[in-house]
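>>> need coordinates for the below:
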Amino acid sequence: MVLTVLVFFAGLLLLYYGAEYLVTGSSHLAFSFGVRPLIVGMTVIAFATSMPELMVSLLAAFKGSSDIAAGNIIGSNIANVGLILGVAGLMMPMTVARSTLMREIPFMIGVSLLLYLFVLDGVLGFANGLILFLLLIGFLLYCLRTARTGSVVEVDAEAPRGRPGESRRRHLVFIGLGMVGLGVGAELMVRSAVIIATALGISELVIGMTVVALGTSLPELAASVVSAWKGEMDLSVGNVIGSNIFNVLFVLGICPMIRPLSIDPSVLRFELPIMLAFSIALIPLLLPGMKLDRPRGALLLTAYLIFIGVLFV
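Prediction:
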C-alpha cells in the first residue's frame, strides 16, 4: 500500500512538471506570434493545462473506470472555479473584462448545462462526444477571429542574441517534454488511484472528484496563481474559463467517442448541479464592480472546501 501511495505521488509530480513545461512552452510560443493574453489563457494555456485531465480520463476510460474518468472532469471544473479563482482572488484582486462576463462565462455555463442534459440517461455516448467536440471547434474558430494583438511579442528578452526561430524551437522542446511527462504521470496516477480506492473502500467517483481532480488541476492552479501574482489578470481568468470549456468539450468529447462513459446517478443529483452552481455564481459574484477581490475569493474558496467536506461525509 505504501508503494502504491508513492507511485501515486510520483505520477502527480510528473503531471505537475509535465504540465509546467507544456504551459511554459505553449504560452511563450503563442506570445511570440502576438496572440492576445485573454485568448492565450482561454486556448493555448487552457489546452495545455487540460492535458492532465485528458490523459487521466482517457486511461481511466480504457481501464473501465468511468467514475474516475467523469469524476475527474467534474471535480476539476469545480476546483477550477472554487479553489483556483478563490486562491488567485485572495492573492491579488482581479479586474474582469465585461466582454468576458457577457460572452465567455455564459458559454462555459452553456456547455456545462449541455453536458448535464446529455448524461440524463446515465451514459455519455459517441454522438454526445461528437457534438461536444464540434462545439469545441466552433469555440476555437471564435477565438481565432479575435486572437491577434497586431504585434509580435518576443518573450525571451533575457536572451537578446537568440533569434526568434531558435526561441520557438526551444519552446517546442519544452512542449514535447511536457507531453511525455503528462503521459507517464497519468498512467501512474490512474493505476494507483484505483488500487487505493479499492483498498480503502472509497468509491472511485469520490477519488476521481477529489484526489485525482485536485492532482490534474495543479497546472491550472500554478498557471493562474503565477499569472495573478504577475498582474496578468486576463491570463488568470482566461485560463480557468478556457480550462472548464476544454474539459467538457475536449476531454468529454474525445473520451466517449473512444469508449462510452457510464455516469453514476448520484452525479446527476449532486456533483453536476454543484458544477453548474459554481459556474453560474460567477456572474452575480463578478458583476458588482467587475472585480474578483479578496472577500469574493474567500467566498469561492470556502464554498469549495464545504463541497469537499460534504463529499466525504
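>>> drop to CA atoms for contacts and neighbour counts, all remaining ones
Fine.
>>> could you measure from Ser262 over to Ser192?
21 Å (CA to CA, to the nearest Å).
>>> quick one: residues contacting Arg296.
By CA atoms under 8 Å, 6 or more residues apart in numbering, Arg296 lies in contact with Gly86, Gly89, Leu285.
>>> just Gly208 next, same as before
Asp67, Ile68, Ala69, Ala70, Gly71, Asn72, Gly75.
>>> wait, the last one touches Thr210, no?
It stands for Gly75. Yes - counting by CA atoms under 8 Å, Thr210 is a contact partner of Gly75 at 6.4 Å.
>>> and this one, so I can compare the two:
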Amino acid sequence: MLLHATQLVLGGTFLYFGAEWLVKGSAGLALAFGLRPLVVGLTVVAYGTSAPELTVSLAAVLEGRGAIALGNAVGSNIANLGLILGLTAIISPPRVEGGLIWREIPFLVGTAAVVPLLLLDGTMSRLEGALLCAASVGYSVWVIRSARGGAAAGAPSPRPSPDERVALEAARETEADAERAGAPAVTGKPRLALITLVGLALLVFGGKVFVDGAVGVALGVGMSERLVGLTIVAVGTSLPELATSMIAALRGHSAIAVGNVVGSNIFNVLIILGGAALVRPLAGSPDAMAVDLITLGALTAFAAIAMRTERILRRAEGAALLAMYAAFLVALVLAG
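Predicted coordinates for the structure are as follows:
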C-alpha cells in the first residue's frame, strides 16, 4: 500500500509540474510566433490545463481501465464546478464576461447533457469518441471566430476588443502562475520549445505512474476503479486548474478562474472522453453512475443559471456549489 501511495504522490507531482511546464512553454511559443492572445487563451491554455486528465485517461484506457478514464472525466468536471468554482466564488466573487455567457455556457450545459445520452446503451463507442473529438475542433474554431467578431485571421486590431483584453490578461497570468508553480522563467523559442517537450514527457510519465498507484490503492482498500477515478484521480488531475484558479482569485483575477473551469469542463467531455473512447470503447452503466451523472447535471445547471441571471457568482452561490460537492463525496462513501 505504501508503494502505491508513493506512486500516487510522485505521479501527481509529475502531472502537476508537467502541466505547468507545458502551459508555460506552449503559451510562450504561441505568443513568440505572433499568435493573438485570444487564440492562445482559447486553445493553448485551455488544452494545456486539460492535459493531465487526457494523459491519465489515455494511460488508463490503454491498460484496460476504462472505468478510471470515465470516472476521471466525470469526476474532474464535478470537482471543477463544486470544489474549484465554489472556492473561487467564496474567495473573490467573479463577474462573468458577456461573451462567456452566450458562447461557452450553452456548450457547458450541452456537454454535460451528452454524457448520459452517449451511455444509454452502456457503451461509448469509437465512432462516438471520434464525433466528440471532431466537435472539439469545430468548437475551438467557432469560439475563436466568434470572439474575434468575424475578423479575418491575423488581421490587425488597432483597438483590442474586451475579449482580446481578457484573453491577454489570462495568457499572461497563466504564464506567471506556471512560473510561480515551478516552471522556468525562460524566454526565446529554443528554450520554450525545450520546456514544452520536457513538460509533455513529465505528463506522459506521471500519467503512467499515477494510474498504477491509483489501481493499487483501489485494490488495496477495496474501492472500485470507478470510485477511484471519481475521487483520487479526478482531484489529482485537476490540480493545475485548482492552482491556477486559486491564485487568480487571490490576486483579484477570479474572472479568469471562471473561464478556466468552464473551458476545462467542455474539453474534458469533448477531448478526454472522446479521445479515450476513440482508443478503446468505454463501458458505463447509467444506472451504476446515477449519482455521478445527477450530480454533474445539478452542478452544471446551478452554475449556469447563477452565471446567466446576475452575471456574478456570489459567495452564497459558491458555498452552495461547495456543499453540493461535499454531499456528492458523502453519497459516494455511503454507496460504497
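>>> circling back to that earlier point, closest to Tyr142 of the first structure among the contacts of Arg296 of the first structure?
The closest of the contacts of Arg296 of the first structure to Tyr142 of the first structure turns out to be Leu285 (CA to CA; 25.8 Å).
>>> what's the counterpart of the closest one in the second structure?
For Leu285 of the first structure, the aligned residue in the second structure is Ala306 (criterion: TM-score structural alignment).
>>> so where does its match fall, helix or strand?
Secondary structure assignment for Ala306 of the second structure, by DSSP states H and E: helix 290-310.
>>> starting at the chain centroid, how far to that helix?
16 Å (CA atoms, centre = their mean, to the nearest Å).
>>> have a look at the first structure and report its longest helix.
Longest helix of the first structure, by residue count under DSSP state H: helix 164-200.
>>> residue range for the helix or strand just after that one in the second structure?
Next in sequence after helix 164-200 of the first structure, counting helices and strands by DSSP H and E, comes helix 204-207. Mapped onto the second structure using TM-score structural alignment, helix 204-207 of the first structure spans residues 225-228.
>>> equivalent analysis for stretch 10-23 of the first structure, please.
Mapping stretch 10-23 of the first structure onto the second structure (TM-score structural alignment) gives residues 10-23.
>>> how far apart are that stretch and its match in the first structure?
Aligned to the first structure and superposed, stretch 10-23 of the second structure gives a mean residue distance of 1.1 Å (mean CA distance after the TM-score superposition for the first structure).
>>> got the contact list for that stretch?
Contacts to stretch 10-23 of the second structure, defined as CA under 8 Å, 6+ apart, come from residues 44-45, 48-49, 51-52, 174-175, 178-179, 181-184, 195-203, 205-211, 213, 236-237, 239-240.
>>> follow-up on the earlier one: so the helix or strand following the helix holding Ala306 of the second structure versus helix 290-310, what angle?
The helix or strand immediately downstream of helix 290-310 of the second structure is helix 315-335, counting by DSSP H and E. Angle, helix 315-335 of the second structure to helix 290-310, by axes from the mean of the first three to the mean of the last three CA atoms, to 10 degrees: 180 degrees.
>>> if we can go back for a sec, so how far is the match of helix 204-207 of the first structure from its chain's centroid?
For stretch 225-228 of the second structure, the distance to the chain centre is 19 Å (CA atoms, centre = their mean).
>>> what's the answer for stretch 164-181 of the second structure, then?
Worked out by CA atoms, centre = their mean, stretch 164-181 of the second structure lies 16 Å from the chain centre.
>>> cool, and stretch 72-83 of the second structure?
Computed by CA atoms, centre = their mean, the separation of stretch 72-83 of the second structure from the middle of its chain amounts to 8 Å.
>>> one more: stretch 261-276 of the second structure?
7 Å.
>>> equivalent analysis for stretch 52-62 of the second structure, please.
13 Å.
>>> by neighbours, which of the contacts of Gly208 of the first structure wins?
In terms of neighbour count, Ala69 stands highest of these at 34 neighbours, by other CA atoms under 10 Å.
>>> that residue: what's it in contact with?
For Ala69 of the first structure, the contact set (CA under 8 Å, 6+ apart) comprises Val56, Ser57, Leu58, Leu59, Ala60, Ala61, Gly208, Leu261.
>>> now go through the residues you listed and say which are in helices.
Secondary structure from DSSP H places Val56, Ser57, Leu58, Leu59, Ala60, Ala61 of these in helices.
>>> next, count neighbours for the second one.
So the one you mean is Ser57 of the first structure. 29.
>>> how about it, what does it touch?
By CA under 8 Å, 6+ apart, the residues touching Ser57 of the first structure are Ile68, Ala69, Ala70, Asn72, Ile73, Val251, Cys255.
>>> redo those residues as CSV? Include distance to Leu15 of the first structure and secondary structure.
Output for the contacts of Ser57 of the first structure, formatted as CSV (distance: CA to CA, whole Å; DSSP: H, G, I helix; E, B strand; the rest coil):
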residue, distance to Leu15 of the first structure, secondary structure
Ile68, 16, helix
Ala69, 16, helix
Ala70, 18, helix
Asn72, 14, helix
Ile73, 15, helix
Val251, 16, helix
Cys255, 19, helix
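>>> distance to Leu305 of the first structure added to those residues, as CSV?
Shown next, in CSV, are the contacts of Ser57 of the first structure (distance: CA to CA, whole Å):
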residue, distance to Leu305 of the first structure
Ile68, 20
Ala69, 22
Ala70, 20
Asn72, 17
Ile73, 18
Val251, 25
Cys255, 29
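>>> so which of those is the closest to Ala127 of the first structure?
Lowest distance from Ala127 of the first structure to those (CA to CA) belongs to Cys255, with 11.5 Å.
>>> so what's the closest one up against?
Contact analysis of Cys255 of the first structure by CA under 8 Å, 6+ apart lists Ser57, Leu58, Ala61, Gly129, Leu261.
>>> not counting sequence-adjacent ones, nearest residue to the match of Leu285 of the first structure?
Excluding the flanking residues, the one nearest Ala306 of the second structure by CA to CA, 6 or more residues apart in numbering is Leu313, at 6.3 Å.
>>> again with Gly129 of the first structure
Gly253 (3.8 Å).
>>> Provide the aligned range in the first structure for stretch 240-247 of the second structure.
Aligned using TM-score structural alignment, stretch 240-247 of the second structure spans residues 219-226 in the first structure.
>>> what's the matching stretch in contact with?
Contact with stretch 219-226 of the first structure is made by 16, 19-20, 23, 46, 49-50, 80, 84-85, 87-88, 91, 235-237, 239-240, 243, as judged by CA under 8 Å, 6+ apart.
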